[in-house]
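*Asks:* A predicted structure for the sequence below; I have some questions about it.
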Amino acid sequence: MSAYTVFRLAGEAHAGWYAVAAAAAWVVVRASRTRYAWRNLGERDNGSPLLRDWLILMAVLAVMRAATGEFPAFHLVLAGLVVCLPLAAACQGLTHRHLLARRRSGRGVRRALVIGEAAALDGLVNHLARRIDHAFVVVGVCPVGDDDPHLVAPITGRLDRHTPAQPSDDSSPVLAAARRLQVDLVFVVSGPSMAAERLRRLSWAVHEDGRPLVVVPGMTEVAQRRVNVSSLAGLTMLHVAPPVRRGAALLLKAVTDRVGAAVLLVLLAPVFVAVAIAVRLDSPGTILHRQIRVGRGGRHFSLAKFRTMVANAEQLRCELAGTNEQDGLMFKIRRDPRITRTGRVLRRFSLDELPQLFNVLLGHMSLVGPRPPLPDEVAKYNEVEVRRLSVKPGLTGLWQVSGRSDLSWDETVTLDLRYVDNWSPAVDFGILRRTVRAVLVGNGAY
């Protein structure tokens, strides 16, 4: 519609046909890049695929104009289609939310049968059960060996631990279970007892039965863009790229942080003044509360926040230690008596975090990253948790947009490490976009 309006206002005689051609080209571009496939439709992404598709559309339309000479000038096409990006992103977001709602009610899912050793079955099935950002529900398992998994999913068959002489000894119980349960696909968790030639022969039978087979390697929380598949000497190999730690992407992040912080500080100057007055009038004490936090590489820096607690909050923390509601290293109380009336409002909308924009401007922090920890928390970190310090802490992050204080310590660490390992500019953009909604909703803000 926007393209038709622009073409019409520009006096194009065939505005309607041009708009139809542009819409058809958009559908073709999206379809050719499998955006409408079951595994991609409605799934949350960080906006990067959508932007790439839009750029390809512009290139396709430019080629059409060069080949036929019958399409509007490029500046008209750009003006008419620039609205497509936010509209497409909004439609994708609505589709994603619709799919999540259907999955929560047990609809819009794909029935899966899982094969593997007992311990591996426990790991995969429990992992899938904890999350809803996928389209699979496990309706049955086929353990390899005599051990039983500790799962709610029924055991619908069992394979011998040793490779059988005949492939049908494996395929018969698997196909019988798949047909009985009407599964859409078969997961195989690879392991010592289910790999190489045995797995290959099982795939023959599953594919001939008309069902997809998905092999699950023993890796988690690795973004798809970091994994490449190759074949060497008849072996299938996964190449895992290292996390981004240098190069143009990191330079772009640094520039975006500094420029973004400077712009926000100017735009939000009236908010700073209003909040400062409210803090001063509400309770005695300083306007800003300063703490030493730990940044990238273990370097300490002074972090500033608008004060949301009474002046002697740190002294009272020792008295309240027994009421800590967090199960890990962080100290959180849902109804913390130290928080002032103004402080509750500031925390509800994360306004107390705004002075950290100065930390971003100074290079201590980033706009997006893990939560900046306290030194006494870091002193208790194990070898896994210390990896959180591989990147700059952030003003917002996966922790902020996924529940904040409602998350357990283990969930917080998992989210932070997922970000540390899979960071990219597109991921940052997606988190910033989700932060707006998280702040307005206020879940877990206390």
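*Replies:* Looks like it arrived, so ask away. Numbers count the residues shown, from 1 in each chain.
*Asks:* C-alpha from now on. contacts and neighbour counts both.
*Replies:* Noted.
*Asks:* Leu238 is in contact with Gln224, isn't it?
*Replies:* No - with contact defined as Cα atoms under 8 Å, Leu238 and Gln224 do not form a contacting pair (11.0 Å).
*Asks:* Ala119: what's it in contact with?
*Replies:* By Cα atoms under 8 Å, 6 or more residues apart in numbering, Ala119 lies in contact with Pro149.
*Asks:* And the helix or strand it falls within, how far out from the chain middle?
*Replies:* Ala119 belongs to helix 118-130 when assigned by DSSP states H and E. Computed by Cα atoms, centre = their mean, to the nearest Å, the chain-centroid distance of helix 118-130 equals 20 Å.
*Asks:* likewise stretch 342-353?
*Replies:* Centroid separation for stretch 342-353 versus its chain: 25 Å, with Cα atoms, centre = their mean.
*Asks:* Outside of it itself, list whatever touches it.
*Replies:* Residues from elsewhere that reach stretch 342-353 (Cα under 8 Å, 6+ apart): 278-279, 282, 304-309, 395, 439-440, 442, 445-446.
*Asks:* of those, buried ones?
*Replies:* Of the members of the contacts of stretch 342-353, the ones counted as buried by neighbours, 16 or more other Cα atoms under 10 Å, are 278-279, 304-309, 395, 439, 442, 445-446.
*Asks:* another structure for you, compare them:
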Amino acid sequence: MTVLSERRSKARLGTPSRTLRYLPVISFVLDAVLLVTAVLVAVVGRETLSIFPTAASLRQELHTIGPLLVAGWLTTLWLGGAYRPSVYGAGTDEYKRVLNSSLATAALVGVACFFANYPLPRGFYALAFGIGIPALLVVRYVVRRLLHGARRRGALLYRVLIAGSPSHVDEVAAVLRREPHLGYRVVGALTPAHYLEEETRSGIPVLGNSDDATSIVLESGADIVFFASGALASSSHMRQIAWDLEHEHVQVVVAPGVTDVSSERVRIRPVGGLPLMHIDAPRATDASRWGKRLFDIVGSTALIVVFGPLFLIAAGQVKLHDRGPVFFRHVRVGRDGEEFGCLKFRTMVVEAESMVVDLQEQEGQSALLFKMRNDPRITRPGRWLRRYSVDELPQLFNVLKGDMSLIGPRPQVAREVALYDDAMRRRLRVRPGMTGLWQVSGRNDLSVTEAIRLDLYYVDNWSMMQDLSILAKTFGAVFGSRGAY
């Protein structure tokens, strides 16, 4: 047995992911059960609650209305792509397809009943769709969480081969490893013939030549093959490989040489059979418009009212501990490099600032994003204030004033900003935020490089939906106190 054959044999070890093929079937069955239940509940609820009472007797026609509504709804979901294998596991596309298809069903039913002059009870209509649509979305969310949990335990994974130059293979693999919930398990690499090493720099075993991709993919039992830059010499070779694998249940994915671009900024436009990827301009300016500012004003005002009692409790504990000042006003750098006074509940000893340089030397860290897991400057009440991010609540007043936003990169001090390179200065194109993408992705457990990458991703790919998602995830990150110290 040759060295390459041995590597391919090793790559075949592990549990295959063929059960993932049944995920659309499982979703279809769950949706059918949900919709039948929603229809039955709508019938009972309409009669019990007397919603929009009419003389129509729905029970007598249930054997006709129920099956037609359920069958039509499932058909619309299928036509809308809600059962495509590619939508499961990540992103909002799955939820969008379910929601849009369900709303289309509701519209079609209403229009059909109007033109057919069919007296469908309004109470039944309202309850069926009012219960069915949220139930479909909730179950999809639960299934996704179960899928992510299984993948964290090493189950239901896609076995992935990456073809390309070694540097591009490592780059694609690094992106896939950052998102373990996607379920991509890289089992090997296919490199150009001139590359003779057994592994790439990141330790991915080289299983053979990318020109022999078809035979190696089939031999290794891979589910997906990624083609990165430098994989093949011609597009015709890529087309031939796609033809060879079309009946083998293997996905062929082309990984372009761009990263950290959201799907909302990418458009594929075929020109003469050549798929061209258009990337819209970064959206930093969108994150500074009136819509986001209005969201900040309304949101910060509401949160100040809700957390008013917590303000009093925190202020009392800080004051009673050492009789020092309750608030700590620190000069930070905001949007376009303008400085402002960032408010926090004081969590450190009064002379904390004078100790920073010595602590940096002891820890061997630079000023950029300086953090200590066991910082000796933190007071006793300061520990719980930091653990649950209560110390940052006064920044709601900074948001109300306009110095900060609810969502955005965290504000930094001048000595940290002085260490920025050109790429990092893009953080200053938006208002700094109370919470951001890296806070809900691990907080202080992340490396400096990863935290910066997430901040730049936020700046370039801003959207209001992303802000709402981050805000929702913040509560889970705070109450779970992940990475907080």
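*Replies:* Noted; the coordinates are in hand. Just so we're clear, the structure is a prediction, and the values are computed from it rather than from any experiment.
*Asks:* Quick TM-score on the pair, please.
*Replies:* Here the TM-score for the pair of chains, by TM-score structural alignment, normalised by the length of the first structure, is 0.87; 433 aligned residues with a Cα RMSD of 2.9 Å.
*Asks:* if we can go back for a sec, among the buried ones among the contacts of stretch 342-353 of the first structure, which ones are in helices?
*Replies:* Using DSSP state H, the subset of these located in helices is 278-279, 439.
*Asks:* thinking again about what came up before, more neighbours: which of Leu238 and Gln224 of the first structure?
*Replies:* A count of neighbours by other Cα atoms under 10 Å puts Leu238 above the other of Leu238 of the first structure and Gln224, at 13 against 9.
*Asks:* Could you look up the SS state of that one?
*Replies:* Here Leu238 of the first structure is recorded as strand under DSSP: H, G, I helix; E, B strand; the rest coil.
*Asks:* so what's the alignment partner in the second structure of it up against?
*Replies:* Per TM-score structural alignment, the equivalent position to Leu238 of the first structure in the second structure is Met277. With contacts defined as Cα under 8 Å, 6+ apart, Met277 of the second structure is in contact with 266-269.
*Asks:* do you know how far Met277 of the second structure is from Thr37 of the second structure?
*Replies:* Distance, Met277 of the second structure to Thr37 of the second structure, by Cα to Cα, to the nearest Å: 43 Å.
*Asks:* what's the matching residue for Leu396 of the second structure over in the first structure?
*Replies:* For Leu396 of the second structure, the aligned position in the first structure is occupied by Leu357, per TM-score structural alignment.
*Asks:* Sticking with that match, tell me its helix or strand.
*Replies:* Leu357 of the first structure is part of helix 356-362 when elements are defined by DSSP H and E.
*Asks:* next SSE after that helix?
*Replies:* Once helix 356-362 of the first structure ends, the next helix or strand along the chain (criterion: DSSP H and E) is strand 366-368.
*Asks:* how about whichever helix or strand comes after that next one, aligned to which bit of the second structure?
*Replies:* Moving toward the C-terminus from strand 366-368 of the first structure, the next helix or strand (DSSP H and E) is helix 375-378. Mapped onto the second structure using TM-score structural alignment, helix 375-378 of the first structure spans residues 414-417.
*Asks:* average gap between that stretch and the first structure?
*Replies:* Superposed on the first structure, stretch 414-417 of the second structure shows a mean distance of 0.9 Å to its aligned residues (mean Cα distance after the TM-score superposition for the first structure).
*Asks:* Would you enumerate the residues in contact with the nearest residue to Val25 of the second structure once chain neighbours are set aside?
*Replies:* Ranked by Cα to Cα, 6 or more residues apart in numbering and with sequence neighbours excluded, the top spatial neighbour of Val25 of the second structure is Tyr83, at 7.9 Å. Residues in contact with Tyr83 of the second structure (Cα under 8 Å, 6+ apart) are 24-25, 27-28, 77.
*Asks:* and the helix or strand Gly260 of the first structure falls within, what other elements does it pack with?
*Replies:* Following DSSP H and E, one finds Gly260 of the first structure within helix 248-267. Helices and strands touching helix 248-267 of the first structure, as assessed by 3 or more Cα pairs under 8 Å, 6 or more residues apart in numbering; DSSP states H and E, comprise helix 356-362, strand 366-368, helix 425-441.
*Asks:* Mean deviation, the first one versus the second structure?
*Replies:* Put plainly, it is helix 356-362 of the first structure. Compared with the second structure after the fit, helix 356-362 of the first structure shows a mean deviation of 1.0 Å (mean Cα distance after the TM-score superposition for the first structure).
*Asks:* re earlier: turn the ones in helices among the buried ones among the contacts of stretch 342-353 of the first structure into TSV, columns for distance to Leu51 of the first structure.
*Replies:* Converted to TSV, those look like this (distance: Cα to Cα, whole Å):
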residue	distance to Leu51 of the first structure
Ala278	42
Val279	42
Val439	25
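*Asks:* Nearest to Val20 of the first structure, out of those residues: which one, please.
*Replies:* Val439 (39.3 Å; Cα to Cα).
*Asks:* ok, and the closest non-adjacent residue to the equivalent of the closest one over in the second structure?
*Replies:* If you follow Val439 of the first structure across to the second structure using TM-score structural alignment, you land on Val478. Once flanking residues are discounted, Val478 of the second structure sits nearest to Tyr388: 5.3 Å by Cα to Cα, 6+ apart.
*Asks:* Could you report the distance from the residue lying closest to Val386 of the first structure once chain neighbours are set aside to Leu264 of the first structure?
*Replies:* Spatial nearest neighbour of Val386 of the first structure, chain neighbours left out: Val378 (7.2 Å); criterion: Cα to Cα, 6+ apart. Applying Cα to Cα, one obtains 30 Å for the distance of Val378 of the first structure from Leu264 of the first structure.
*Asks:* circling back: looking at the contacts of stretch 342-353 of the first structure, which one is closest to Gln315 of the first structure?
*Replies:* Nearest member of those to Gln315 of the first structure, counting by Cα to Cα, is Met309, at 11.6 Å.
*Asks:* contacting residues for that closest one?
*Replies:* Taking Cα under 8 Å, 6+ apart, we find Met309 of the first structure in contact with 338-340, 343.
*Asks:* Give the aligned equivalent of it in the second structure.
*Replies:* Alignment note (TM-score structural alignment): Met309 of the first structure maps to Met348 of the second structure.
*Asks:* To which residue of the second structure is Ala274 of the first structure aligned?
*Replies:* In the second structure, the residue equivalent to Ala274 of the first structure is Ile313, according to TM-score structural alignment.
*Asks:* can you pull out the strands in the stretch 1-150 of the first structure?
*Replies:* Along the stretch 1-150 of the first structure, counting by DSSP state E, counting those that start in this stretch, strands occupy 110-116, 136-143.
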